[in-house]
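A.B. asks: Just to be clear, the model below is a prediction. Sequence and coordinates:
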Amino acid sequence: MEEKVRVRFAPSPTGSLHIGGARTALFNLLFARHNNGTFILRIEDTDTERSTEESVKQIIRSLKWLGLDWDEGPDKGGEYGPYFQSMRLELYSKEAQRLVEEGKAYYCYCTPEELQAKREEALKQGKAPRYDGCCRNLTQEQKEQFEREGRKPVIRLKINEEGQTVVEDIIRGTVIFENSVLDDFIIMKSNGIPTYNFACVVDDHAMKITHVIRAEEHLSNTPKQIKVYEALGYEMPRFAHVPMILAPDRSKLSKRHGATSVEEFRDQGYLPEAIVNYLTLLGWSPEGNEEIFGMDKAIKEFTLERVNKTAAIYDVKKLTWINGHYLRELDGGYITDQTIPFLIKKGIIEEKEVEKNYDYIKEAVMLSRDRARTLEELADMISFFIRDFDDYEEKGVKKHFEDIKTAELLERTAQKLEGIVEFSKENVELKIRELAEEMGIKAAEIIHPTRLAVTGRTVGPGLFEILALLGREKTVERLKKAALWIKNRI
């Protein structure tokens, strides 16, 4: 019977969840779901100096917000826990000790100063700095002497410098590393904390991981990890290293290229559905040319064989375009719920006012969302429906509010609309076109200054729909206010 697929996402909690990490988590989840397997979240928090509880919370919060839910891990538990490396130290210590007893690893008492001196000497001689194995064959006497000096040993794995280590990578094919570039690397630090390359192997074996899907930057760690698998006598999982994500200028992605963490994108008004859709396409190609598809379709089509070998180029414009699509297409109530926090944050509405105005906000959202690309933009676009304003768009003022006759036009428009009993879109349009006919002008000559008067802007949804939603009282009030503004200005 074929082994059940088990994969893991194993972030270090030393910062926020970034786009690269989110994509790695997503690819693991898609692979697990496509193969009816298990997706595990493991927190690799053995970097005691840099790991923080806040970072753990942030990573979990971001994954949940994206909808990348795990089957085993923090908050869920599971048969192979605990899912924090800091709680598994006994297991690492036991396995490292076993390697020492089997003669596959040894205690090294070299001090940092001694190691630094050796590194400098090697560099002087034009050699690559490597550990020279001087503690490989210490006598019991030598060990006891070092212990008396108060030296705390690390544990190093014995490496055979001859030959090659071959990585059979699902995405990259066969990758060969010369063993001569490896040295007897540390597997346990002197403080009893395991190194990354040791701990993750012990955990992947203990958690029965079948496929290790991770970023390309980890490929250079893989030969070391293979040596650990071989020394421990563990069965090897299959490896798949996904391509790097580069900035548009093909440099390493960094803060200078804009938002890079999931929470930054959330705070800028991107929807989780759009980010997941975008990340799916970042380094993976579906069979057709479709660019918009949800999680169900991605799960159905996802295979590691279709992951690209070349670097993926990070393109915020593409993400923003996808986000605009989801703003238009997703359920109106959902988009309204996602927009409200932005309205509150911007001071457009108070939280206590939301409930009684919810239906009105939703109508404003439905009317305006086709033009928005982010929730933040959408909140700005509908602000005039909710909050009065004192400023008018500068280019609109130059075009429409520079003539005293416009004040009269707005007053006449207000008078005409004031008489409407049922203030519907159809009736508003009828009255404005009637007024244009009476004045012997085109309807557009009323529509443009009226839009500026009631919204403060020159563009937006259809004017008649705007006025119908604003209602008679607010529309008339803003028309009169704009007329007075023009008179006072001119």
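C.D. replies: Right, received. Where do you want to start?

A.B. asks: Please count neighbours and contacts with C-alpha atoms only from this point.
C.D. replies: Fine.

A.B. asks: residues in contact with the closest residue in space to Met188 that isn't next to it in sequence?
C.D. replies: Spatially, and ignoring its direct neighbours in sequence, Met188 is nearest to Pro194 (4.3 Å; C-alpha to C-alpha, 6 or more residues apart in numbering). For Pro194, the contacting residues are Thr46, Leu89, Tyr92, Ser93, Ile187, Met188, by C-alpha atoms under 8 Å, 6 or more residues apart in numbering.

A.B. asks: Out of those residues, which sit inside helices?
C.D. replies: Using DSSP state H, the subset of the contacts of Pro194 located in helices is Leu89, Tyr92, Ser93.

A.B. asks: List buried residues within those residues.
C.D. replies: Buried subset of the ones in helices among the contacts of Pro194 (neighbour count, 16 or more other C-alpha atoms under 10 Å): Tyr92, Ser93.

A.B. asks: Closest one of the ones in helices among the contacts of Pro194 to Lys474?
C.D. replies: Leu89 (66.8 Å; C-alpha to C-alpha).

A.B. asks: what are the ranges of the strands in this protein?
C.D. replies: 6-9, 38-41, 105-108, 154-157, 164-169, 173-178, 186-188, 211-215, 238-242, 245-246, 312-313 (DSSP state E).

A.B. asks: Next one: Gly133 relative to Asn160, how far apart?
C.D. replies: 11 Å (C-alpha to C-alpha, to the nearest Å).

A.B. asks: Next: Pro153.
C.D. replies: The separation that Pro153 has from Asn160, given C-alpha to C-alpha, amounts to 21 Å.

A.B. asks: out of those two, which sits in the more crowded spot?
C.D. replies: The neighbour count for Pro153 versus Asn160, taken as other C-alpha atoms under 10 Å, is higher for Pro153 (20 against 13).

A.B. asks: That one contacts Tyr107, doesn't it?
C.D. replies: Yes: at 5.7 Å, Pro153 and Tyr107 qualify as touching, with contact defined as C-alpha atoms under 8 Å.

A.B. asks: Use this one as the comparison:
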Amino acid sequence: MTDPSAVVTRFAPSPTGDLHIGGARTALFNLLFARHTGGRFLIRVEDTDRERSTASAVQAIFKGLDWLGIAADAEPVFQHTRANRHREAVADLLALGRAYRDFTTADELEAERVEARAEGRVVRSAWRDRDADQADGRLFVVRFKGPHEGETLVDDLVKGPVRFQNKELDDLVLLRTDGTPTYNLAVVVDDHDMGVTHVIRGDDHLNNAARQSLIYQALDWTVPRFAHIPLIHGPDGAKLSKRHGAQAVGEFAGMGYLPEAMRNYLARLGWGHGDSEIFTDEQAAEWFDIADVVKAPARLDWAKLNHVNQQYIRNADDARLTAIVTEVHRGRGVALHDAALPRLAAATPLVKEAAHTTLELADLTLFVLLTRPLTLDDKTLKRLDPETLGRLGRLAATLAPVKDWAPPSLEAAIRAFAEAEGVGVGRFGAALRGVLSGGTPAPDLASALTALGREESLGRIHDALSPAA
């Protein structure tokens, strides 16, 4: 760090599964606060649990972050590679008399737990003040020698001042019997060595903040500022679970949400800037302050998420949307013949305002990919009585010479035809829509005709008029 006063935040996921939406929001808040303050954002993979930390889970986390567009300002740190450094810190604590070797056996520890529960206190080891020479070569863990009196204050940037009575904090294990470091120790050492100034994480870690603060103080290190953000709840106010729907970032991607829309929506889960609902990444970084995060849990609101996503779809680049929708169709096994691809590109901008997700956008563009002759749905077939068939034949003849095959001209031609026929567009519009779309979702008539193009549109109408239809 060139500036020792600069803000440094970090996102430290445990790679035991996919990137959860709550973790994604934590990463985003860390990124936004770093950008807001002109600081740095780092990523550390907390993979000391080698049995649970799999390569596929690590890949899943980074895949989720990449999709969201969240990138660190340096190469990620993998916690398990720093075990020797963690042990060095423990050696320093032992030398300072702020840690001790605990030779308590498993049976002795269980007996102490039973006694501690009965007395309403935390577990205390008899080896805290005993001579290690009495151990007779037994295995040991190294415990932190925390204070048993007074209190530890965590001046949280979200929660406000939170006080912990030291007598209620046990002497936590720093090193296991095999010499591997524990979570609370590794986090402190890594955050210190990475220069982290602000620890922004879920409020399920609030209790750890007291223990970690004491370790910082015991090592004579500066304690970082803590900010514990409320968890995300489901629409019913209960903790987010599978019954509420998607939880992993990859699931939201598969449901047709755009990454920029997810960033916008996640930023608004527990934080806001006045009445601003839709904003750019630059605006979010300019406005965001961790102190403005609310204390109450945020609720996942699917209607709001869909609304935000719809706004981003409306403003998205048409070529990009077409590429996304093309992949959705491929994933669904839809045949994408060469002649239909230009029609898909033409249809996307015409229907995108009605789509809340890219999956809905795919639904709305499916009609242009159908191959002739279309299999008409029952509703359309019932509407094709002789009178309507005759009218559609005359409409095709009216549309054929239209020079500017675009919504304004086509809409005007359809209305003029209806007036000439002495009927409302409703008398033949539903039948025409069915003939053009085969009963699949489609936009207004003029847009549908435009997306299909002159030749395909007239061809589908003529197919419906022919005896073979």
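C.D. replies: Thanks, I have it. Here the structure is a predicted model, which means the values were calculated and not measured.

A.B. asks: Quick check: TM-score for this pair?
C.D. replies: Once superposed, chain against chain, the TM-score is 0.91 (TM-score structural alignment, normalised by the length of structure 2); 465 aligned residues with a C-alpha RMSD of 2.6 Å.

A.B. asks: Please identify which of the ones in helices among the contacts of Pro194 of structure 1 is nearest to Ile361 of structure 1.
C.D. replies: Leu89 (53.1 Å).

A.B. asks: Pretty sure the closest one sits against Ile193.
C.D. replies: Yes: using C-alpha under 8 Å, Leu89 of structure 1 is in contact with Ile193, at 7.0 Å.

A.B. asks: related to what we said a few turns ago, with mean neighbour count and distance to Glu363 of structure 1 added, can I get the strands of structure 1 in JSON lines?
C.D. replies: Shown next, in JSON lines, are the strands of structure 1 (neighbours: other C-alpha atoms under 10 Å; distance: least, C-alpha to C-alpha, whole Å):
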{"stretch": "strand 6-9", "mean neighbour count": "25", "distance to Glu363 of structure 1": "41"}
{"stretch": "strand 38-41", "mean neighbour count": "24", "distance to Glu363 of structure 1": "40"}
{"stretch": "strand 105-108", "mean neighbour count": "24", "distance to Glu363 of structure 1": "69"}
{"stretch": "strand 154-157", "mean neighbour count": "24", "distance to Glu363 of structure 1": "66"}
{"stretch": "strand 164-169", "mean neighbour count": "16", "distance to Glu363 of structure 1": "52"}
{"stretch": "strand 173-178", "mean neighbour count": "13", "distance to Glu363 of structure 1": "54"}
{"stretch": "strand 186-188", "mean neighbour count": "23", "distance to Glu363 of structure 1": "61"}
{"stretch": "strand 211-215", "mean neighbour count": "21", "distance to Glu363 of structure 1": "44"}
{"stretch": "strand 238-242", "mean neighbour count": "22", "distance to Glu363 of structure 1": "43"}
{"stretch": "strand 245-246", "mean neighbour count": "20", "distance to Glu363 of structure 1": "39"}
{"stretch": "strand 312-313", "mean neighbour count": "18", "distance to Glu363 of structure 1": "38"}
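
A.B. asks: So for Met295 of structure 1, which of the ones you listed sits nearest?
C.D. replies: Nearest to Met295 of structure 1, of the strands of structure 1 and by C-alpha to C-alpha, is strand 38-41 at 15.0 Å.

A.B. asks: By how much does the closest one deviate from structure 2 on average?
C.D. replies: Strand 38-41 of structure 1 differs from its equivalent in structure 2 by a mean of 0.6 Å after superposition (mean C-alpha distance after the TM-score superposition for structure 1).

A.B. asks: Residue in structure 2 paired with Leu452 of structure 1?
C.D. replies: Under the alignment (TM-score structural alignment), Leu452 of structure 1 pairs with Gly434 in structure 2.

A.B. asks: I'd like to know how far that match sits from Leu361 of structure 2.
C.D. replies: 19 Å.

A.B. asks: Next: Thr16 of structure 2.
C.D. replies: 34 Å.

A.B. asks: out of those two, which sits in the busier spot?
C.D. replies: Ranked by neighbour count (other C-alpha under 10 Å), Thr16 of structure 2 and Leu361 place Leu361 first, with 25 against 20.

A.B. asks: Now the corresponding residue of structure 1 for the more buried one. Nearest residue, chain neighbours left out?
C.D. replies: Leu361 of structure 2 maps onto Leu378 in structure 1 when the alignment is built from TM-score structural alignment. Once flanking residues are discounted, Leu378 of structure 1 sits nearest to Ala372: 5.2 Å by C-alpha to C-alpha, 6+ apart.

A.B. asks: again, but for Phe103 of structure 2
C.D. replies: Phe140 (4.4 Å).

A.B. asks: can you check Leu94 of structure 2 too?
C.D. replies: Counting by C-alpha to C-alpha, 6+ apart, Leu94 of structure 2 lies nearest to Tyr100, which is 6.1 Å off, once chain neighbours are set aside.

A.B. asks: Distance of the equivalent of that neighbour over in structure 1 relative to Gln415 of structure 1?
C.D. replies: Mapped onto structure 1 by TM-score structural alignment, Tyr100 of structure 2 lines up with Tyr106. Distance, Tyr106 of structure 1 to Gln415 of structure 1, using C-alpha to C-alpha: 93 Å.
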